[in-house]
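Student: got a predicted structure here, sequence first:
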Amino acid sequence: MSLVHLANTCSHLQNATKARLGLTSIPDTKFHLGLMLALQNSGFLSTVVRGGPTPPPAHNLLSHPSSSDPEHPIEQVTRHNISSRRLWLGLKYWNSSPVLEKMSLVSKPTRRIWMDVTGLQKLVLGKNSGYVKGMTRTGECLFVSTDRGILEARECVERKLGGMLICRVR
């Protein structure tokens, strides 16, 4: 898990929403995929599709791609094309403003922040825990890397899980 690459991804997504792009891509890693699927489950992204260096066809963005489609077969991942794999993300807008306004890292590459359930509970209730500010804005989410994958902080409190704070999204 590289937080340096995640910092680049956070600023890329912010810039893409400010530029009003409908589709953008980031490097395909397991960590990026887990975070982007968590963002999609929270409603910040419309689609997450694995693909190559060119954007996937529109029908792959709207539904599950079929491997039996003769026009657009699913490209198999090999050791020769692994570096060119991308995650294609569909960005969402509501009333001409981006749903994903700001995405910032909480843990930095030089300082990783781990929190237990009681600390996460304080953050969810809007109180500060340590030197991490609580979630006070409407629609704000905090994503946590746990041993069960990347989850939103409220879900971690429900499941009584702690972990490393990754990023804050609003």
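Tutor: Nice, thanks for sending it over.
Student: contacts, neighbours, all on C-alpha from now
Tutor: Fine.
Student: show me what the longest helix belonging to the chain is packed against.
Tutor: Determined from DSSP state H, the single longest helix within the chain is helix 3-18. If you count contacts as 3 or more CA pairs under 8 Å, 6 or more residues apart in numbering; DSSP states H and E, helix 3-18 packs onto strand 103-105.
Student: next SSE downstream of the strand it packs on?
Tutor: Per DSSP states H and E, strand 103-105 leads on to strand 114-115 as the next helix or strand towards the C-terminus.
Student: straight-line length of stretch 16-32, end to end?
Tutor: One end of stretch 16-32 sits 16 Å from the other (CA to CA, to the nearest Å).
Student: can you pull the buried residues of it?
Tutor: For stretch 16-32, the buried set under the neighbour-count rule, 16 or more other CA atoms under 10 Å, comprises 16-17, 23-29, 31-32.
Student: give me the subset of those that lies in strands.
Tutor: 23-27 (DSSP state E).
Student: alright, now check it against this:
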Amino acid sequence: MSLVNLAHVCSHLQNASKARLGLTSIPVSKLHVNLMLGLQREGFLSSVTLGGTTPPKPFLLQPTTSPEELETMADTLADEPWHAYPTLPESQDGRKAPPSPLGEERVFDVHVPLNPARRRLWLGLKYWNNEPVLRKMKLISKPTRRIWLTSEELGKITRTRQAGFVKGLTTPGECMFVTTDRGILEARECVERRLGGMALCRIA
């Protein structure tokens, strides 16, 4: 786990948000992928797409199904739940099966370079009222000093109290990510699961 590269990613995302960029890319690694997916779950990023040196196509960054279609699919499955199971493309007598009421499955081809060094992780940044959602992203553990926290200390931090060298989460919407043996989780989720780990970064 390279915290040096993570420090570059934190400063890059912070500068990209200040520059009002809609799309940016970072190098691919397991740490970066898991952390960016955590940021997307918490609502700081709009999309996380694996690609090459060129940006992905716009339709890959948008949801493939509209909310109206999702609501129609939910109503159909509530009335006829057997449609959730896949059907054979052809019936036994050779005739084609009728179209599914849930619609056709959409499959998109994404070009990912075979060379891992040419792969990039493309991130969609979010804004609200002309202000970036991700304003600050700061590294907590440093390459020369890694900070490990227990679940009790994380509980103090989530309740706006300081624990050791780490200050509490006082800003509304502020999050802190911790790497644990269950993966990279947000601090409040670690408190719920009673897990401790190494503090990675805090985002506000």
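Tutor: On my side now, so go ahead. Every value quoted in this text rests on a predicted model; they were computed, and no experiment measured them.
Student: superposed, what's their TM-score?
Tutor: The TM-score (TM-score structural alignment, normalised by the length of the first structure) is 0.92; 164 aligned residues with a CA RMSD of 1.5 Å.
Student: hang on, the earlier thing: between the ones in strands among the buried residues of stretch 16-32 of the first structure, which is nearest Ser97 of the first structure?
Tutor: Distance to Ser97 of the first structure, by CA to CA, is smallest for Leu23 among these, at 15.3 Å.
Student: one step back: hmm, who's touching the longest helix of the first structure?
Tutor: 24, 26, 32, 91, 98, 100-105, 107-109 (CA atoms under 8 Å, 6 or more residues apart in numbering).
Student: switch the cut-off to 6 Å
Tutor: Contact with helix 3-18 of the first structure is made by 98, 103, 109, as judged by CA atoms under 6 Å, 6 or more residues apart in numbering.
Student: stretch 55-69 of the first structure too?
Tutor: 73-74.
Student: need the three-state assignment for the spatially most central residue of the second structure.
Tutor: The centroid of the second structure falls nearest to Leu37 when counting by CA atoms, centre = their mean (1.9 Å). Counting by DSSP: H, G, I helix; E, B strand; the rest coil, the backbone at Leu37 of the second structure sits in helix.
Student: residues contacting it?
Tutor: Taking CA under 6 Å, 6+ apart, one finds nothing in contact with Leu37 of the second structure.
Student: go with 7 Å
Tutor: Contacts for Leu37 of the second structure were tallied using CA atoms under 7 Å, 6 or more residues apart in numbering; they are Val48.
Student: what about the helices in the first structure?
Tutor: 3-18, 30-42, 58-62, 117-124, 153-159.
Student: just the buried positions in the last one, please.
Tutor: For helix 153-159 of the first structure, burial by neighbour count (16+ other CA under 10 Å) applies to 153-154, 156-157.
Student: again, but for the first one
Tutor: Neighbour-count burial for helix 3-18 of the first structure, counted by 16+ other CA under 10 Å, picks out 3, 6-7, 9-10, 12-14, 16-17.
Student: burial measure for the aligned partner of Lys57 of the second structure in the first structure, as a count.
Tutor: When the first structure is aligned by TM-score structural alignment, Lys57 of the second structure is paired with Pro57. Look at Pro57 of the first structure: counted by other CA atoms under 10 Å, it has 11 neighbours.
Student: from Leu161 of the first structure, how far off is Pro57 of the first structure?
Tutor: Pro57 of the first structure sits 39 Å away from Leu161 of the first structure, going by CA to CA.
Student: skipping adjacent residues, who's closest to the equivalent of Trp114 of the first structure over in the second structure in space?
Tutor: Using TM-score structural alignment as the criterion, Trp114 of the first structure maps onto Trp148 of the second structure. Leaving aside its sequence neighbours, Trp148 of the second structure sits nearest to Met198 (CA to CA, 6 or more residues apart in numbering; 4.3 Å).
Student: map the one you found onto the first structure.
Tutor: Alignment note (TM-score structural alignment): Met198 of the second structure maps to Met164 of the first structure.
Student: check contacts around its match.
Tutor: 113-115, 144-146.
Student: I'd like the distance from the longest helix of the first structure to the chain centre, please.
Tutor: Helix 3-18 of the first structure sits 10 Å away from the centroid of its parent chain (CA atoms, centre = their mean, to the nearest Å).
Student: swap in stretch 147-162 of the second structure?
Tutor: 23 Å.
Student: and it, end to end?
Tutor: Stretch 147-162 of the second structure has its terminal residues 13 Å apart, counting by CA to CA.
Student: which other residues reach it?
Tutor: For stretch 147-162 of the second structure, contacts defined as CA under 7 Å, 6+ apart pick out 141, 163, 167-170, 187-188, 190-191, 194-199.
Student: and stretch 39-51 of the second structure, by the same measure?
Tutor: For stretch 39-51 of the second structure, the surrounding residues in contact (CA under 7 Å, 6+ apart) are 37, 61, 111-112, 119-126, 133-134.
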